[in-house]
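Student: Structure for this input, please:
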Amino acid sequence: MRKLDSYLELGLLGMSRGGQLSWFNGHFGAALLAGYYLYKEHKLPEYVLEGIERTGEHYREMYPDWFVPLEKEESDSALLELVLSGLAKNTEQLTASGHGLALGVLALKALHDAPHMRTKSVIAGIVQMLERTAEDRPDRYWGIDNYLELSIEEDRGIPTYQSTLDMAKQAFAELHLVAPDQIIDGKKYFFRGELEHGITHAQALKELDRLGYTDLAKAGMKNHRFQMFLNRQKPHFIEEKQVRTPAFSTILAPEYWEKRYDDPHALKVPYAAWDLLRFVPSQERAVSEYDTCKILSLMQ
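Tutor: Have a look, this model is predicted:
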């Protein structure tokens, strides 16, 4: 057995324990889950698997207490309803760039695959994380004082999604201009981050639909469409700093996987993008993957 085989349980533990401290800290367990599913669902070169383990083990070293094995505790499948309620709350309004879905659906998927992990302590941490993702800073997006007060029903130049494929294609289409996150006038704007969250949010909703939670997925798709509009809000001067040519042109590039990353998105974005790219028409896939590499070129 290789280290990756342990990442299903360790990912849930890390997400639960980290998520009790802040929703962002839930990312590190989610990253291990992303690495696990990359490994289990795709035939990948050995150097990619080694790269996942290199970074995954780094996260475990950063926060060792979060990944201590669970003490013996009875599981209760009825507790899964608490996670579903937390996901439903996060479909009511776009908050935190869709992290409630991006993180929560990974947890839901893992809890389906590891029902023995549906314990009170694990579920409590995940539910607490989902409660926190339902709140956000109102001036998160450039030039908008309070995006939480805007209507999501307006057209705003984004076509209505007829399918999850439409949503995936739109998320990739928004990657034509990728620029680094920046602090402007004392506020941080996630110009790169919002684009990667468009991908992780879309993949989570597609996965939610695949798992049979179609109504939740449809409710979330309205928020994703609104998110695409918000992600377009950028000052003109960031074009000067955009990534015009990524350091590599494929998500499986050895240059990417030979490094060790601090940012948990380093595993989450490849997982989400690689999964979504399977459904993108072949004539569009190369451009979508190339543009995703602009994001990965900025990963630290």
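Student: going forward, measure contacts and count neighbours with C-alpha atoms only.
Tutor: Will do.
Student: Helices of the stretch 101-250 of the chain, start to end?
Tutor: For the stretch 101-250 of the chain, helices defined by DSSP state H, counting those that start in this stretch occupy the ranges 120-133, 164-173, 191-210, 214-231.
Student: I'd like those laid out as TSV, including mean neighbour count.
Tutor: As requested, the helices of the stretch 101-250 of the chain are exported to TSV (neighbours: other Cα atoms under 10 Å):
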stretch	mean neighbour count
helix 120-133	22
helix 164-173	21
helix 191-210	24
helix 214-231	20
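Student: the strands in this protein, which residues?
Tutor: 182-184, 187-189 (DSSP state E).
Student: Indicate which one of those strands is closest to Leu252.
Tutor: Comparison of the strands of the chain against Leu252 by Cα to Cα identifies strand 182-184 as nearest, at 27.5 Å.
Student: circling back to that earlier point, want to throw the helices of the stretch 101-250 of the chain into CSV with distance to Glu81?
Tutor: Shown next, in CSV, are the helices of the stretch 101-250 of the chain (distance: least, Cα to Cα, whole Å):
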stretch, distance to Glu81
helix 120-133, 10
helix 164-173, 24
helix 191-210, 14
helix 214-231, 13
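Student: can you tell me which of these comes nearest to Pro254?
Tutor: Among these, the nearest to Pro254 by Cα to Cα is helix 191-210 (20.6 Å).
Student: and Val68, how many neighbours does it have?
Tutor: Number of residues near Val68 (other Cα atoms under 10 Å) recorded here: 13.
Student: who touches the most centrally placed residue in the chain in this structure?
Tutor: By Cα atoms, centre = their mean, the mean C-alpha position of the chain lies nearest to Thr200, the distance being 3.5 Å. With contacts defined as Cα atoms under 8 Å, 6 or more residues apart in numbering, the neighbours of Thr200 are 102, 268-269, 272-273.
Student: Give me the nearest residue to Leu267, chain neighbours excluded.
Tutor: Ala31 (5.4 Å; Cα to Cα, 6 or more residues apart in numbering).
Student: now do Glu196
Tutor: Closest to Glu196 by Cα to Cα, 6+ apart is Val269, at 6.5 Å.
Student: In space, what's closest to Leu103 - neighbours in sequence excluded?
Tutor: Ala30 (6.3 Å).
Student: Could you count how many residues lie near the nearest residue to Ile238 once chain neighbours are set aside?
Tutor: Of all residues not flanking Ile238 in the chain, Ala179 sits nearest, at 6.5 Å (Cα to Cα, 6+ apart). Counted with other Cα under 10 Å, residues neighbouring Ala179 total 23.
Student: To compare against the first, here's the next sequence to fold:
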Amino acid sequence: MTLIHSYLELGLIGMARGGQLSWFKGHFGAALLAGYFMNQEHDLPEHVKEGIVRTCESYRKQYPDWFGPLEPEEPNPRLMEEVISGLKANTQCLRTSGHGLALGVLALKALRERPDLTTPTVVKGLVNMLERTREDTPNRYWGVDNYFTMTREDVREIPAYSDTLAMARQAFAELQMIVPGRTLDGKKYFFDGEKTHGITHAHALAELERFGYDELVAAGQSNHLIQMHLNRQLPDFMLASEVKEPPFTSILSPAFWAKTYEDPHALKLPYAALALLKRLPKEERAKAELDTCKLLSILS
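Tutor: Prediction:
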């Protein structure tokens, strides 16, 4: 087994342990899962595989306790329903930029491939993480005092999605204008990060559709639409820092994969974007990929 193939088990364990501490710490196990699935689902050049391993190994070195072996436990397939319930709860309303689905669906995919890892310890960690992704601050978005009160009816400038392809198109369309995050009046706003989460959230919903969870997809798409509206909220002066021309135009560019990244979205975003690009008509992919590279170019 190569290192990259070991990231299915390691990523799931790391997400369960990190996610017990805080939902954000679940990102690091999720990054290993993204690297594993990206390798499984795409014909990647060697420099991309090397980049995946380099960054994933840096996370393992940084958080060794999260990725160590588990104590032996009997798997229980019925525990999968607890994970599904956690995902369902995260479709009831938009919270934490859709992280409950972006993280949780990666875990679901891993458990579907490795049902022997559906153990009490792993599932408990995942469920705790999914519960915490439903906790957020109401003033997350610039200029919005309480986004918890926003409904689908409040979004008039974006048409309702006819299907998950329309959702993917909208998520990519929002990448045409990218500005980096900034602290304003003492509060950090993740202007670029929110656009990233529009892609990872959309990908998670597309995967749920593929797995047959149509009820969750229908509810989740309304949240994604609200998210697209909220992601547009920023002060006009931020337009001066817009990323207009990325230094590379391909998600698989050696210029991107030569680095070791602290931000786990450096694996999660490429994986989600590559999957969603496959859903677009061929003539739409180059522009969507170029805009994705704007986001990738400012990751650290």
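Student: Assuming the best superposition, what's their TM-score?
Tutor: Taking TM-score structural alignment, normalised by the length of structure 1 as the basis, the two superposed chains have a TM-score of 0.99; 300 aligned residues with a Cα RMSD of 0.7 Å.
Student: Closest one of the contacts of Thr200 of structure 1 to Phe226 of structure 1?
Tutor: Ala102 (15.9 Å).
Student: Give me the neighbour count for the closest one.
Tutor: Ala102 of structure 1: 25 neighbours (other Cα under 10 Å).
Student: picking that back up, residues contacting the residue nearest to Leu267 of structure 1?
Tutor: Counted by Cα under 8 Å, 6+ apart, Ala31 of structure 1 has contacts 11, 56, 264-268.
Student: repeat for His224 of structure 1
Tutor: By Cα under 8 Å, 6+ apart, the contact set of His224 of structure 1 is 94, 98, 167, 198, 201-202.
Student: Please identify which of the residues you listed is nearest to Leu111 of structure 1.
Tutor: His201 (18.8 Å).
Student: Glu194 of structure 1 maps to what in structure 2?
Tutor: Alignment note (TM-score structural alignment): Glu194 of structure 1 maps to Glu194 of structure 2.
Student: just to revisit the earlier point, return the subset of the contacts of Thr200 of structure 1 lying in helices.
Tutor: Members of those lying in helices (criterion: DSSP state H): 102, 268-269, 272-273.
Student: Give the buried subset of those as a ChimeraX selection command.
Tutor: Those of those that count as buried under 16 or more other Cα atoms under 10 Å are selected in ChimeraX with:
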select :102,268,269,272,273
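Student: now for the ones in helices among the contacts of Thr200 of structure 1, which pair is the farthest apart?
Tutor: Farthest-apart pair in those is Ala102 and Ala273; separation 12.3 Å (Cα to Cα).
Student: Common neighbours of these two, please.
Tutor: Residues touching both Ala102 of structure 1 and Ala273 (Cα under 8 Å, 6+ apart): 200, 203.
Student: rewinding a little: nearest to Ala247 of structure 1, out of the helices of the stretch 101-250 of structure 1?
Tutor: Here helix 191-210 is closest among the helices of the stretch 101-250 of structure 1 (Cα to Cα), at 15.6 Å.
Student: how big is the offset of the closest one relative to structure 2?
Tutor: On superposition with structure 2, the mean distance recorded for helix 191-210 of structure 1 (mean Cα distance after the TM-score superposition for structure 1) is 0.2 Å.
Student: Check stretch 123-131 of structure 1 too.
Tutor: After superposition, stretch 123-131 of structure 1 averages 0.3 Å from its match (mean Cα distance after the TM-score superposition for structure 1).
Student: Name the nearest residue to Met150 of structure 2, ignoring sequence neighbours.
Tutor: Using Cα to Cα, 6+ apart, the nearest residue to Met150 of structure 2 is Ile226, at 7.6 Å.
Student: what residue of structure 1 matches up with that neighbour?
Tutor: The equivalent of Ile226 of structure 2 in structure 1 is Phe226 (alignment by TM-score structural alignment).
Student: And its match, how far from Asn146 of structure 1?
Tutor: 14 Å (Cα to Cα, to the nearest Å).
Student: Over to Gly35 of structure 1?
Tutor: For Gly35 of structure 1, the distance to Asn146 of structure 1 - Cα to Cα - is 35 Å.
Student: Name the residue in the two with the higher neighbour count.
Tutor: Applying other Cα under 10 Å to Gly35 of structure 1 and Asn146 shows that Gly35 carries more neighbours, namely 28 against 12.
Student: ok, the more buried one - contacts?
Tutor: Taking Cα under 8 Å, 6+ apart, we find Gly35 of structure 1 in contact with 4, 7, 52-53, 56, 267-268, 271.
Student: for His201 of structure 1, same thing?
Tutor: Contact analysis of His201 of structure 1 by Cα under 8 Å, 6+ apart lists 97-99, 101-102, 224.
Student: As JSON lines, the residues you listed with distance to Leu82 of structure 1 would be great.
Tutor: Formatted as JSON lines, the contacts of His201 of structure 1 follow (distance: Cα to Cα, whole Å):
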{"residue": "Ser97", "distance to Leu82 of structure 1": "21"}
{"residue": "Gly98", "distance to Leu82 of structure 1": "18"}
{"residue": "His99", "distance to Leu82 of structure 1": "17"}
{"residue": "Leu101", "distance to Leu82 of structure 1": "14"}
{"residue": "Ala102", "distance to Leu82 of structure 1": "17"}
{"residue": "His224", "distance to Leu82 of structure 1": "23"}
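Student: and which of these is nearest Leu150 of structure 1?
Tutor: His224 (14.0 Å).
Student: re earlier: closest one to Leu230 of structure 1 out of the contacts of Thr200 of structure 1, please.
Tutor: Ala102 (17.5 Å).
Student: ranking the strands of structure 1 by burial, who's on top?
Tutor: strand 187-189 (a mean of 14; mean count of other Cα atoms under 10 Å).
Student: From the rest of the structure, what touches it?
Tutor: With Cα under 8 Å, 6+ apart, strand 187-189 of structure 1 has contacts from 140-142, 181-183.
Student: again with stretch 141-154 of structure 2
Tutor: By Cα under 8 Å, 6+ apart, stretch 141-154 of structure 2 touches 94, 138-140, 189, 222-223, 225-226, 230-231, 233-235.
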